[in-house]
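1. Show me how the following folds:
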Amino acid sequence: MRRRMLSKLDPPKVLVLGFGIIILMGTMLLALPSATTDGKGLSLLDAFFTATSATCVTGLVVVDTGDTFTTFGELVILSMIQIGGLGFMSFATLLAFILGKRISLKERLVIQESLNHGTVDGIVRLVKRLFVFTAAAEISGGILLSIRFAEDMAAGKAIYFGFFHAVSNFNNAGFDLMGSFQGLTAYAEDPVVTITMVTLISLGGIGFIVMNELFEYRSTRRLSLHTKVVLSISAILVVGGAFLIFILEYHNPSTLKNLTPSGKILGALYQAVTPRTAGSNTLNIPDLKQSTLILIIFLMFIGASPGSTGGGIKTTTFAVLVSAVKSQIRGREDVTLFGRRVDYSIISKSLTVTMISIFSIISITMVLTITEPGKDFLMIFFEAVSAFSTVGLSMGLTPELSSYGKILITITMFAGRIGPLTLAFAIAKRRKEDHYRYPAGKVMIG
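-> Here you go, the predicted model:
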């Protein structure tokens, strides 16, 4: 009976339902007395907020992860991060492999939707490689971080911390166990921690489709337009962002000023990468200059790339819109990227995703100014963008949110993980061919 009901749901609805079930299960587990160090469990609202933040790989927290949760609670959060980052359908497919079951067309369509893959062709092979890439990245990162953390803590704790942070950052979640909302600020100048984390965040953020093409490049000797756009825009945003943060924060005594020259570069680099929806930080966010915070808001809004563990409008959407503006200014009809014409449907979809995102963030910010009176506007706006783009960075507002604010941010994180991209694909799939066209009309622009 359940299978028949699920078969009637289209892929976007299955994704929404699946993520919803995972969040509810996580909420129940985090509310158990064994999940918290005080033996009382989280309140249902705080448990719901934390479960949503973990499943939607956001990283916003109303209670400090390292101080509040037991090992059981932390492992529940880590499990939700892994499932939320890779997608519950990927894990369902893995289970089907293990049990020797055949993957149906319906299930392939849902996987295609969850990974934002253009076709169902090769989707099962991609899922298999997805787990191989994930295991390789998380194990390698976990080992490197464990070795470094072993210099500061007991070996068992170092291994646990190393692998927790490797999984969290590869999935662009940003949860950390350092305690007292300090994040990784103690390691701002540490090259091992910084470079390992930056690599994990970047790999998780470029998307599994891109990773698969890079893996096959030695045999194919070619990259698709999608991969070229993702790699080029990601590089521009990271290098440009790091350079601007370095310049803006160079004389700020609360961030970069007192660091060594190499520490300044590492701190700026990390803070340029983490807004790509990772959410961890080595610099104190509230101490950053307003100009830097605005830059970070811009980077958070763009986010990661399609088919990745991150959120935002995506790097490809940004690239298409910039190219469309460039073509319009030059008086050209066609929008091109790397010598290829971009189809009008992709431009339209990019505009749809961006406009929905802008409208949503403005609406969320407006409501938060009502539910959180007396709070600084930039702090509220920063929180709204961070939640919608599933980043997890905060200027300190999250722990102080009212009950209404927590509910709104929870809905925002869920919408950001599921919303714009899935909605755009749903619109595209439901589009029907027009049997007639209206007469053309002119509207003055600009």
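
2. use CA for all of it now, contacts and neighbours both
-> Fine.

3. Provide the contact partners of the host helix or strand of Val325 at residue level.
-> Per DSSP states H and E: Val325 is located in helix 315-329. Identification of contacts with helix 315-329 by CA atoms under 8 Å, 6 or more residues apart in numbering yields 226, 229-230, 233-234, 302-306, 333-337, 342, 347, 350-351, 354.

4. 7 Å instead?
-> Under the criterion CA atoms under 7 Å, 6 or more residues apart in numbering, residues 229-230, 233-234, 302-305, 333-336, 347, 350 lie in contact with helix 315-329.

5. again, but for stretch 403-412
-> Residues outside stretch 403-412 that contact it (CA under 7 Å, 6+ apart) are Phe49, Thr52, Leu368, Thr371, Glu372, Ala387, Phe388.

6. Check those for burial and list the buried ones.
-> Among those, those buried by neighbour count (16 or more other CA atoms under 10 Å) are Phe49, Thr52, Leu368, Thr371, Glu372, Ala387, Phe388.

7. Let's see this one next, to set against the first:
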Amino acid sequence: MLKKWLRRFYASPPRVIVAGFAAIIFIGTALLRLPASSASGETTPWLEAFFYSASATCVTGLARLDTGTYFSAFGHWVILALVQLGGLGFMTTGTLFALFAGKKVSLKDKLILQESLNQGSLEGIVRLVRRVLLYALSIEAVGALLFALRFMQEMSPGRAIYYGIFHSVSIFNNAGFDLFGQFRSMTAYVGDVYVNLLSVVLVFLGGVGFIVLSDLLELRTRRRLSLHSRVVLWVSAFLIVVGTVTILIFEYTNQDSLGPLGFGEKLLAAMLQSVTTRSAGITTVDIASFRDATQFAMILLMFVGASPGSTGGGIKTTTFAVLASAVWSMMRGRSDVVLFRSRIERSKVNKAVTVTMLSLAIVMGAVMILSVTERQSFLIILFEVMSAYATVGLSAGMTGDLTPFGQVLIAVLMFVGRLGPLTFTYALGTRSGRTLYRYAEGRIIIG
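-> From the prediction side, this is the model:
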């Protein structure tokens, strides 16, 4: 009976992925509760440890406990391990260990990897896993070295290397945790061109996805980027520019945020805040001081999020591109959805609509519930919910005031947002196969 149940369970890749991430969260909760994980040597309460473990595993960055002062060095390494596992995916990591041990990857494992990495086919899936590890570790190593060189100007070499490793892994995986204490994030470096640009590059590389990184590295031999990579890069660049300009305009005269800064610093801060909404969570300016218009613009950017196969969340840049193209095609009276002179199949358009509608339903439902349980304004609640669901990690000051119920709901939002609404839905139910019949066509008036 048990073997039969396990066989059925393992036959559903979405269920394995959901169960795997849940297991990591609970293991992380147990480890963060240990007295060795806190700087004071005290045991962390269950709910606080669970919330932090969920945030780290789902590479979100929302925190009620100050990472730099509350946790010990052991706690920091536990957090870093959770972030790395959450960013790469537990199946990717497990497959790599199996390959190192000389074991073959079974067909079932490949199917789970295909679901985990959001791939359309099994072809080259193991090779992609190897590249994921190579790209991730290489980028994190270079980022750690560059951060350490900068931090050595203000701290000891050993501590600078420690800070460099932590922040490189955290930022590349779009987690947003920092060790600077007092929930300051990177506000001390608001005018530091070196730190800002390095952070922007790491967030961008972590957010575009490993498939795009692979395409870019093979550009010399292929001489042409895939449609997926072109869409991701163009949409990412467009959203970064739009976000930067929007934040710069709305906050230019705000004396609580960008107002006191010089023009160069304003531009730098606006760019980092625009990039970080893509799922990163780091900030050089207090988000709570932003105007309502700016916070709402950031909510929209967070909803789009990063790209498929990346360490970020949101509905993804490709979903946004397909929806925008579908609207444009309908406005022009065309039946085909076209991107870069390539027709997008109808099933992809339907999937984009489904992901967007499910995401909107989840966000709106959570906002309505928290509007009853939490004593915050509607915009602040919407900001927190979107930040959690899109695994961004930015907060306008609500995280520390969450009720126990609010903590659990936000943790669930981070979990669902990291896995994706479709994966979570498939895990709860069963995918129906292709039907052998079609209903008669009906007429309905739209618009």
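
8. Give me the TM-score for these two chains.
-> The TM-score (TM-score structural alignment, normalised by the length of the first structure) is 0.97; 445 aligned residues with a CA RMSD of 1.7 Å.

9. related to what we said a few turns ago, can you tell me what part of the second structure the helix or strand following the helix holding Val325 of the first structure aligns to?
-> Per DSSP H and E, the first helix or strand lying C-terminal to helix 315-329 of the first structure is strand 336-337. Aligning strand 336-337 of the first structure against the second structure (TM-score structural alignment) gives residues 338-339.

10. chain center to the matching stretch: distance?
-> 26 Å (CA atoms, centre = their mean, to the nearest Å).

11. Same question for stretch 146-158 of the second structure.
-> With CA atoms, centre = their mean, you get 27 Å for stretch 146-158 of the second structure.

12. residues in the first structure matched by that stretch, start to end?
-> Taking TM-score structural alignment, stretch 146-158 of the second structure hits residues 144-156 over in the first structure.

13. can you pull the buried residues of stretch 325-343 of the first structure?
-> Val335, Thr336, Leu337, Val342.

14. swap in stretch 349-364 of the second structure?
-> Val349, Ala352, Val353, Val355, Thr356, Leu358, Ser359, Ile362, Val363.

15. same deal with stretch 203-217 of the second structure?
-> 203-216.

16. Sort out which one of those residues lies nearest Ile287 of the second structure for me.
-> Taking CA to CA as the measure, Ile287 of the second structure lies nearest Val203 of these, at 18.1 Å.

17. list the contacts for that closest one?
-> Neighbours of Val203 of the second structure in contact, by CA under 7 Å, 6+ apart: Ile171, Phe172, Asn174, Ala280.

18. ok, now Val16 of the first structure?
-> Contacts of Val16 of the first structure (CA under 7 Å, 6+ apart): Ile418.

19. which one in the second structure is aligned with it?
-> In the second structure, Val16 of the first structure lands on Val18 (TM-score structural alignment).

20. before we move on, which element is that match in?
-> Element membership for Val18 of the second structure (DSSP H and E) is helix 13-33.

21. mean distance, that helix to its aligned residues in the first structure?
-> Once fitted to the first structure, helix 13-33 of the second structure is off its aligned match by 0.5 Å on average (mean CA distance after the TM-score superposition for the first structure).

22. quick check, distance from that helix to the centre of its chain.
-> 17 Å.

23. distance of the residue nearest the centre of the first structure from Arg3 of the first structure?
-> Geometric centre of the first structure, nearest residue: Gly310, 2.3 Å, by CA atoms, centre = their mean. Distance from Gly310 of the first structure to Arg3 of the first structure, counting by CA to CA, to the nearest Å: 30 Å.

24. picking up where we left off before, buried set for the helix holding Val18 of the second structure?
-> 13-18, 21-22, 24-26, 28-29, 31-33.

25. Could you do stretch 436-443 of the first structure as well?
-> Buried-residue list, stretch 436-443 of the first structure, by 16+ other CA under 10 Å: empty.

26. repeat for stretch 123-135 of the second structure
-> So for stretch 123-135 of the second structure, counting by 16+ other CA under 10 Å, buried means Ile125, Val126, Leu128, Val129, Arg131, Val132, Leu133, Tyr135.

27. Return the residue of the first structure aligned against the fifth one.
-> For Arg131 of the second structure, the equivalent position in the first structure is taken to be Arg129, counting by TM-score structural alignment.

28. That match sits in which helix or strand?
-> Arg129 of the first structure belongs to helix 123-149, assigned by DSSP H and E.
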